[in-house]
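need the 3D shape of this:
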Amino acid sequence: MPRGEKPLDMTRGPVAEFAAELRALRRAAGTPTYRTLARQANYSITVLSQAAAGVTVPAWPAVKAFVVACGGDPLDWEQRWQTMRRDQDIHDTIVNQPPPSEPQASDAFQIVRSAQDRQISSEMAGSKMVASSFGPSICTRADTTAVVKVFLLDDHELVRTGLRALIESQPDMAVVGEAATAAEARTRLPLTRPRPDVAILDIRLPDEDGISVCRFARTTMESAPTCLMLTSYADDDAVVASMNAGAAGFLLKDTRAEDLLKAIRLLAAGGTLLNPDVLNLAIGRLRKRNQGLLDLTEREREIFDLLGEGMSNDEIARQLLVSPQTIATFTHRIMQKQGFGRRQELVVTAARLLERRRNRADAQELADRLTAVYSVKDQ
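This is a model prediction of the structure:
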């Protein structure tokens, strides 16, 4: 008989939702016992059962073992796990009283935040200061008379609840609509009254992504809201794609509450957080990466694409009629040429590039077009 599981406590937030998804994966695999999973995954029964307990954030190796034993896609589940881990941090910040100290941005993203801080300060020059419960003072334009109306898109209810509480604590802001999926957002955004001034869109969603919603709003809606993309991690592809879709800015989910409020006011006033310097850095890294791909041999590029399909060395070897050791050698050579320290980085990059090609999105052409746009603006 399958081992019984305790009911999930959904008040624990994203970690419980993630555990529910793991349990659903186990049911889809025929509800194997944890003893069977432990034999297949070479992990203890306790570790695997705790991964789906929904009490604490499980370690990725344990989750990966669980997923593989149930026949899931490790690449897809790693992205889910990363999103859950970051959303859980937000959840814990919301429910704990008093709130913990503000999280710090990653080292790789410090330059983005510094540039945004400088830009916000410059845009808000000459403004008046009003008291705020989320900081000593928050800037707002002196001629602001109307309430800034905000629309929220995030697949986690607790995240939306936290954002709503933060935004509606301000006397000059109000949340006028919400959605949990891209499909809901496309239906609700055009019908929302009063019309939102700013739409805060989560990039990663269960059905599509927030970038597609931004593109929909900016191309089909009259008086479309200004779009602020919210992401769990810095991603050059996301930066460039957001700009191409018409977004006016993007922020990490670990952004300080005060900075998020400043950003909303700035965008509502017609400003932007897509700093040209930050955008140029992203374009430069994309160009460097794409140039590196040109250095791959035909066979290396073939293996690179198959890795992007989520195939293992054994699966690629069978398809190409070579030994797994040969594939391992090629994979190591690709990692050296591309500067990847781990196979995981290589696979994730390959998957993203493969998806982009399938969607007929040419990153190099996009980078050149954006560069030309900013060159004209700078003249």
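
from here on, contacts and neighbour counts on C-alpha atoms
Noted.

number of residues surrounding Ala146?
Per other Cα atoms under 10 Å, the neighbour tally for Ala146 reads 8.

repeat that for Phe216.
Phe216: 17 neighbours (other Cα under 10 Å).

got it, and Gln40?
Neighbour tally, Gln40, other Cα under 10 Å: 14.

against Ala20, how distant is it?
Using Cα to Cα, to the nearest Å, Gln40 is found at 21 Å from Ala20.

before we move on, what about Asp209?
Using Cα to Cα, one gets 22 Å for the distance from Asp209 to Ala20.

please apply the same query to Val175.
29 Å.

now do Ser121
Distance from Ser121 to Ala20, by Cα to Cα: 44 Å.

neighbour-wise, which of the two wins?
Neighbours per residue (other Cα under 10 Å) separate Ser121 from Ala20, with Ala20 holding more: 18 against 14.

SS state for the more buried one?
Following DSSP: H, G, I helix; E, B strand; the rest coil, Ala20 is assigned to helix.

if I look at it, how far off is Arg26?
Remark: distance between Ala20 and Arg26 (Cα to Cα) = 10 Å.

residue contacts, Ala180?
Leu153, Asp154, Asp155, His156, Glu157, Leu205 (Cα atoms under 8 Å, 6 or more residues apart in numbering).

how about it: what's its closest non-neighbour residue?
Setting aside the residues directly before and after it, Ala180 is nearest to Asp155 in space (Cα to Cα, 6 or more residues apart in numbering), at 4.1 Å.

neighbours of that neighbour, how many?
Per other Cα under 10 Å, the neighbour tally for Asp155 reads 19.

and Gly210, by the same measure?
27.

do I have it right that it meets Ala182?
Yes. Gly210 is within contact range of Ala182, at 6.6 Å (criterion: Cα atoms under 8 Å).

which residues do the two both contact?
Common contacts of Gly210 and Ala182 (Cα under 8 Å, 6+ apart): Leu153.

please enumerate the strands of the stretch 201-350 of the chain.
226-231, 249-252 (DSSP state E, counting those that start in this stretch).

out of the ones you listed, deepest packed?
Per-residue neighbour counts averaged over each of the strands of the stretch 201-350 of the chain give the maximum for strand 226-231, namely a mean of 26 (mean count of other Cα atoms under 10 Å).

by contact count, what packs against it?
Strand 226-231 sits against strand 198-202, helix 210-220, strand 249-252, helix 257-268, with contacts defined as 3 or more Cα pairs under 8 Å, 6 or more residues apart in numbering; DSSP states H and E.

I'd like the structure of this one too, to check against the first:
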Amino acid sequence: MAIRVLVVDDQEMVRAGFSALLDAQPDLEVVGQAGDGAEAVELAAELCPDVILMDVRMPVMDGLAATRRILAAGPPEPRVIMLTTFDLDDYVYSALRAGASGFLLKHSTPDELAAAVRVVAAGDALLAPSVTRRLVEDFARVQPVVPITPVRLTPRETDVLRKVARGLSNRQIAAELVLAEQTVKSHVSNILTKLDLRDRAQAVVYAYEAGVVTPGPRH
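Have a look, this model is predicted:
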């Protein structure tokens, strides 16, 4: 079955362009378009998309508020990709807290756009290293880190969580920890289950809030 996508942006040309690019992919289907957050909330409930491309700055209701409402409505919960002009926008931390699964630059290539939808639809997070660095900076500015030992995780799972929080892929984590990629995938799955987290994006937020990783040049 095709991955169902809802495109949300207050600029009609952006919506039309993204929709055309996604509809050209055999495994993707744009089921709707919305011009503001309030309309996005209504269409998400009506259309039940798998993935939502969500702009942040929109009239009536912004993308952060819309994301919170959509995900609070309960299952089935779509994956939300925040659309941004710059990868270091100020809302990174707030968007992850709202439940976003990743970020996408508006000037991304068609291949990057399609790949982003597939990545989050599969349950992975779309977090570039620059985004995770900004997340650390934002969190350090918002509140001090009070370390909390994740007692339910094994030492190896904690190591993997630290790598996830740095924005590393399963393949990169496997190389750094000298593990098979499938083993890393199993560890990530166990981490999400034990901590009752939806995806890798939530794991990143948890890691910083729990003090598993702390702000600084190395984590």
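
about what we covered before: quick one: which of the contacts of Ala180 of the first structure has the most company?
Tallying neighbours with other Cα under 10 Å puts Leu153 at the head of the contacts of Ala180 of the first structure, with 27 neighbours.

counterpart of it over in the second structure?
Here Leu153 of the first structure is matched to Val8 in the second structure, going by TM-score structural alignment.

might one say that that match is in contact with Asp55?
Yes. Counting by Cα under 8 Å, Asp55 is a contact partner of Val8 of the second structure at 6.0 Å.

which ones are touching Glu21 of the first structure?
Per Cα under 8 Å, 6+ apart, neighbours of Glu21 of the first structure: none.

same check, this time on Ala69 of the first structure
Leu37, Gln40, Ala41.

among those residues, which lie within helices?
Using DSSP state H, Leu37, Gln40, Ala41 are the members of the contacts of Ala69 of the first structure that sit in helices.

rebuild the residues you listed as JSON lines, extending it with distance to Gly271 of the first structure.
As requested, these are exported to JSON lines (distance: Cα to Cα, whole Å):
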{"residue": "Leu37", "distance to Gly271 of the first structure": "53"}
{"residue": "Gln40", "distance to Gly271 of the first structure": "54"}
{"residue": "Ala41", "distance to Gly271 of the first structure": "51"}
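
about what we covered before: how about the strands of the stretch 201-350 of the first structure in TSV, adding distance to Gly308 of the first structure?
Below are the strands of the stretch 201-350 of the first structure laid out as TSV (distance: least, Cα to Cα, whole Å):
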stretch	distance to Gly308 of the first structure
strand 226-231	22
strand 249-252	26
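
what's the closest of those strands to Asp305 of the first structure?
Distance to Asp305 of the first structure, taken as Cα to Cα, is lowest for strand 226-231 among those, at 26.0 Å.

isn't Ala367 of the first structure right next to Ile283, touching?
Yes. Using Cα under 8 Å, Ala367 of the first structure is in contact with Ile283, at 5.7 Å.

for the two, list the residues in contact with both.
Val240.

now do the same contact list for Leu104 of the second structure.
Here Leu104 of the second structure is in contact with Ile81, Met82, Leu83, Thr84, Asp87, Leu113, Ala116, Leu126 (criterion: Cα under 8 Å, 6+ apart).

what about the equivalent of it over in the first structure, distance to Thr226 of the first structure?
Under the alignment (TM-score structural alignment), Leu104 of the second structure pairs with Leu251 of the first structure. Counting by Cα to Cα, the separation of Leu251 of the first structure from Thr226 of the first structure is 14 Å.

ok, which stretches of the stretch 251-379 of the first structure are helices?
Taking DSSP state H, counting those that start in this stretch as the test, the helices found in the stretch 251-379 of the first structure are 257-268, 276-294, 298-308, 313-320, 324-338, 343-358, 363-378.

of all those helices, which one is nearest Ala238 of the first structure?
helix 276-294 (9.3 Å).

for that closest one, buried residues please.
Buried positions in helix 276-294 of the first structure, judged by neighbour count with 16 or more other Cα atoms under 10 Å: Val278, Leu279, Asn280, Ala282, Ile283, Leu286, Arg287, Leu293.

which of the residues you listed lies closest to Ala217 of the first structure?
For these, the nearest to Ala217 of the first structure is Leu279 (21.9 Å; Cα to Cα).

got a list of what the closest one touches?
With Cα under 8 Å, 6+ apart, Leu279 of the first structure has these contacts: Val239, Val240.

likewise for the one 10 residues further on?
With Cα under 8 Å, 6+ apart as the criterion, the residues that contact Arg289 of the first structure are Gln338.

try it again with 7 Å
Residues near Arg289 of the first structure by Cα atoms under 7 Å, 6 or more residues apart in numbering: none.

Leu127 of the second structure matches what in the first structure?
Match for Leu127 of the second structure (TM-score structural alignment): Leu274.

could you report the neighbour count for its match?
That count, for Leu274 of the first structure with other Cα under 10 Å as the rule, works out to 22.

ok, and the closest non-adjacent residue to it?
Gly249 (4.8 Å).

does the one you found really touch Gly271, like I thought?
No. Counting by Cα atoms under 7 Å, Gly271 is not a contact partner of Gly249 of the first structure; they are 9.0 Å apart.

ok, the residue opposite Met229 of the first structure in the second structure once aligned to Arg57 of the second structure distance?
When the second structure is aligned by TM-score structural alignment, the residue opposite Met229 of the first structure is Met82. Relative to Arg57 of the second structure, Met82 of the second structure is positioned 10 Å away (Cα to Cα).

ditto for Ala98 of the second structure
Separation of Ala98 of the second structure from Arg57 of the second structure (Cα to Cα): 15 Å.

now do Arg79 of the second structure
Distance of Arg79 of the second structure to Arg57 of the second structure, given as Cα to Cα: 19 Å.

again, but for Ala40 of the second structure
Ala40 of the second structure is 13 Å from Arg57 of the second structure, by Cα to Cα.

more neighbours: the two, which one.
The neighbour count for Ala40 of the second structure versus Arg57, taken as other Cα under 10 Å, is higher for Ala40 (27 against 16).

what's the burial count for Val373 of the first structure?
Neighbours around Val373 of the first structure, by other Cα under 10 Å: 11.

what's the answer for His91 of the first structure, then?
Number of residues near His91 of the first structure (other Cα under 10 Å) recorded here: 22.

any idea what it aligns with in the second structure?
Taking TM-score structural alignment as the criterion, His91 of the first structure has no aligned counterpart in the second structure.

narrow the contacts of Ala180 of the first structure to those in strands?
Leu153 (DSSP state E).

go through the contacts of Ala180 of the first structure and name the one nearest Thr349 of the first structure.
Thr349 of the first structure lies nearest to Leu205 out of these, by Cα to Cα, at 19.1 Å.
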